[in-house]
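Chemist: Predicted model follows, preceded by the sequence.
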Amino acid sequence: MAELPDLTVFAQILSRRFKGKTLKEIEVKVAKKFKPSSSEVKSALEGKKLSTVSREGKTLQFHFAGEHVLGLHLMLRGELKALEKNATLPKHTVFAFHFSGGEGFAVVDILKQATPTLNPETQKSPDALEMGASYFTDLLAKKKKMVKEVLMDQKLMRGIGNSYADEILWDAGISPFSIANTIPDKEVKTLFRSLKGVLEKAISDIAAENEDELVGELRDFMKVHGSKIEKSPTGGKVKSEKIGGRTAYYTDEQKLYS
């Protein structure tokens, strides 16, 4: 699943490539995923100029002239594929944007779960990169859940998924099994710095690697999250265990608070 760093870079690339261009056609292949209907989305957006593309939590937000916004959640397996002029749509396309000049992109999803929503509601929880230290500190102090579950809860903070939760916790030296409200204040501050630092570094690394190409999620920079990673950069053996149905990767270098 694409997480905050990948989606931030996708938004930057899409803005650079298509900002100011007119959306000539939305070619729909899987109409049932559109909210509201695909015909209503087409009526609202076709013929409008794309103003910019941003990221909100785990969604991409396409802002069009006339104040309409299309939110796109790629879900578990959704991908973006660039389209050249007169290109054949890739297999498993959910829908495609065709812009003035002939270029565009397709949303591809083998599971057909990627969901476009016209004018999505504003979410109450803060974006992970925009929340303040006091919010984060107060949040952890109230939660008796495992800290990894807190980091991944989109109702508490938006954008962090399974992969980057592991990376953030390893960077902070905190076990994913730690109970959030037992973590000492000093370590909470460390965790907050790691959260910001890991995400910002990932955005920088992915942007440098992708340049202007939509090449999908990148996991090349992961330190512990991944079934093929045997040791952390500091030599700790990488272990794995399920937390909330998702595989957590960690090492014994990370301190457990309970």
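Modeler: Yep, it's here.
Chemist: hey, let's count contacts and neighbours off CA atoms from now on
Modeler: Will do.
Chemist: how close does Q154 sit to K58?
Modeler: Distance, Q154 to K58, using C-alpha to C-alpha, to the nearest Å: 9 Å.
Chemist: hey, where'd the strands end up in the stretch 1-150 of the chain?
Modeler: Ranges of strands in the stretch 1-150 of the chain, per DSSP state E, counting those that start in this stretch, are 23-28, 50-56, 59-64, 69-73, 79-83, 93-99, 104-108, 115-118.
Chemist: A further structure is provided below for comparison with the first:
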Amino acid sequence: MPELPDLEIFAVNLEKRFKNKTLEKLEVIVPKRLNVSETELKEALEGHQLQAVLREGKTMQLHFGGGNVLGLHLMLHGEIRLVEKDDQVKFRIIEFHFKGDNSFALTDFQKMATPTLNPEPSEVPDALSKDFTITYLKELLSKKKIQIKTLLMDQHLIRGIGNTYADEILWHTRISPFSIAKAIPEKKVKDLYQGIEEVLRKEIMQLTRAIPDSFNAEVKDFLKIHNPDLKHSPTGHEIKIDKIGGRKTYYTDEQVQYNL
């Protein structure tokens, strides 16, 4: 599943390819994934230029002329696929045809990827937004008796961090994923806050160089710990695998577990 750094790159690359192009035709293949009628969606977007593509949490948001925004959530297996003339693209949810034979499709073999017209603004801070402050994180952790990895992945608390980068951030800060949020000492909360930005921004920088034109390739080459092909961390410790909330969790004994 694409996570914050992947989606940041996809959004930049999508904007680079389609910005200022006029959407001539919108083809809806799976209308049940829409939050409005197909007619309403077409009336809102067709004939307008794509002005910007931004990432918000785990969604990409396409900003069109006329003041409308289309949010795209890839879910677990969704992808953005370029569509060349006469291409037979499988598993399409929705397809965008821009002036000048420029097209792309949102695809998902599970048919779960979701287009949302004018999504409601979220009050939950994005992990890389100015609203995500050290004060917010301290107050959040002080109230929660849940495992820290569960907290980091909860999109109702912090938007953007998923399974992979929760593991990467916690290893980077040497905090066990099994630690109870409320038990983490203040100094380590500060380390965690700084680690979130450092890990995510460094990955974005590395992916910018690795996939400068991609809309769907997930590159795992830069991961330090959340990778089944790795047996040891960069510091030589054995990587262990367990499950938290049904998701695989990668960690080492370097990480300190804090309990109440």
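Modeler: Looks like it arrived, so ask away. No experiment lies behind these values; they were computed from the predicted model shown.
Chemist: quick revisit: which residues are common contacts for Q154 and K58 of the first structure?
Modeler: I160 (C-alpha atoms under 8 Å, 6 or more residues apart in numbering).
Chemist: Same drill for those two, tell me which one is more crowded.
Modeler: K58 (25 against 20; other C-alpha atoms under 10 Å).
Chemist: didn't the more buried one look like it was pressed against A114?
Modeler: No: using C-alpha atoms under 8 Å, K58 of the first structure is not in contact with A114, being 11.8 Å away.
Chemist: Common neighbours of these two, please.
Modeler: Listed as contacting both K58 of the first structure and A114 by C-alpha under 8 Å, 6+ apart are H73.
Chemist: so how far is K149 of the second structure from the closest residue to I146 of the second structure other than its chain neighbours?
Modeler: In this structure, I146 of the second structure finds its nearest non-sequential neighbour in I180, 5.4 Å apart by C-alpha to C-alpha, 6 or more residues apart in numbering. Separation of I180 of the second structure from K149 of the second structure (C-alpha to C-alpha) stands at 9 Å.
Chemist: Those two - which one has more neighbours?
Modeler: Each of I180 of the second structure and K149 has its neighbours counted (other C-alpha under 10 Å); K149 has more, 26 against 21.
Chemist: what sits against the closest residue in space to V108 of the first structure that isn't next to it in sequence?
Modeler: Leaving aside its sequence neighbours, V108 of the first structure sits nearest to T93 (C-alpha to C-alpha, 6+ apart; 4.2 Å). T93 of the first structure sits next to 29-30, 106-109 when contact means C-alpha under 8 Å, 6+ apart.
Chemist: and these, which two are the farthest apart?
Modeler: Maximum pairwise distance in the contacts of T93 of the first structure, criterion C-alpha to C-alpha, is 12.0 Å, between V30 and A106.
Chemist: Give the residues shared as contacts by these two.
Modeler: Here V30 of the first structure and A106 have 93-95 as joint contacts, going by C-alpha under 8 Å, 6+ apart.
Chemist: In CSV, list those residues along with distance to T234 of the first structure.
Modeler: As requested, the shared contacts of V30 and A106 of the first structure are exported to CSV (distance: C-alpha to C-alpha, whole Å):
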residue, distance to T234 of the first structure
T93, 42
V94, 43
F95, 44
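Chemist: With adjacent residues omitted, what lies nearest to P119 of the second structure?
Modeler: Computed as C-alpha to C-alpha, 6+ apart, the closest residue to P119 of the second structure that is not its neighbour in sequence is G71, at 6.4 Å.
Chemist: Which helix runs longest in the second structure?
Modeler: helix 186-210 (DSSP state H).
Chemist: Could you list every helix and strand in contact with it?
Modeler: helix 4-18, helix 134-142, helix 163-172 (3 or more C-alpha pairs under 8 Å, 6 or more residues apart in numbering; DSSP states H and E).
Chemist: now the shortest one against helix 186-210, angle please.
Modeler: Read it as helix 134-142 of the second structure. On the basis of axes from the mean of the first three to the mean of the last three C-alpha atoms, to 10 degrees, helix 134-142 of the second structure is oriented at 120 degrees to helix 186-210.
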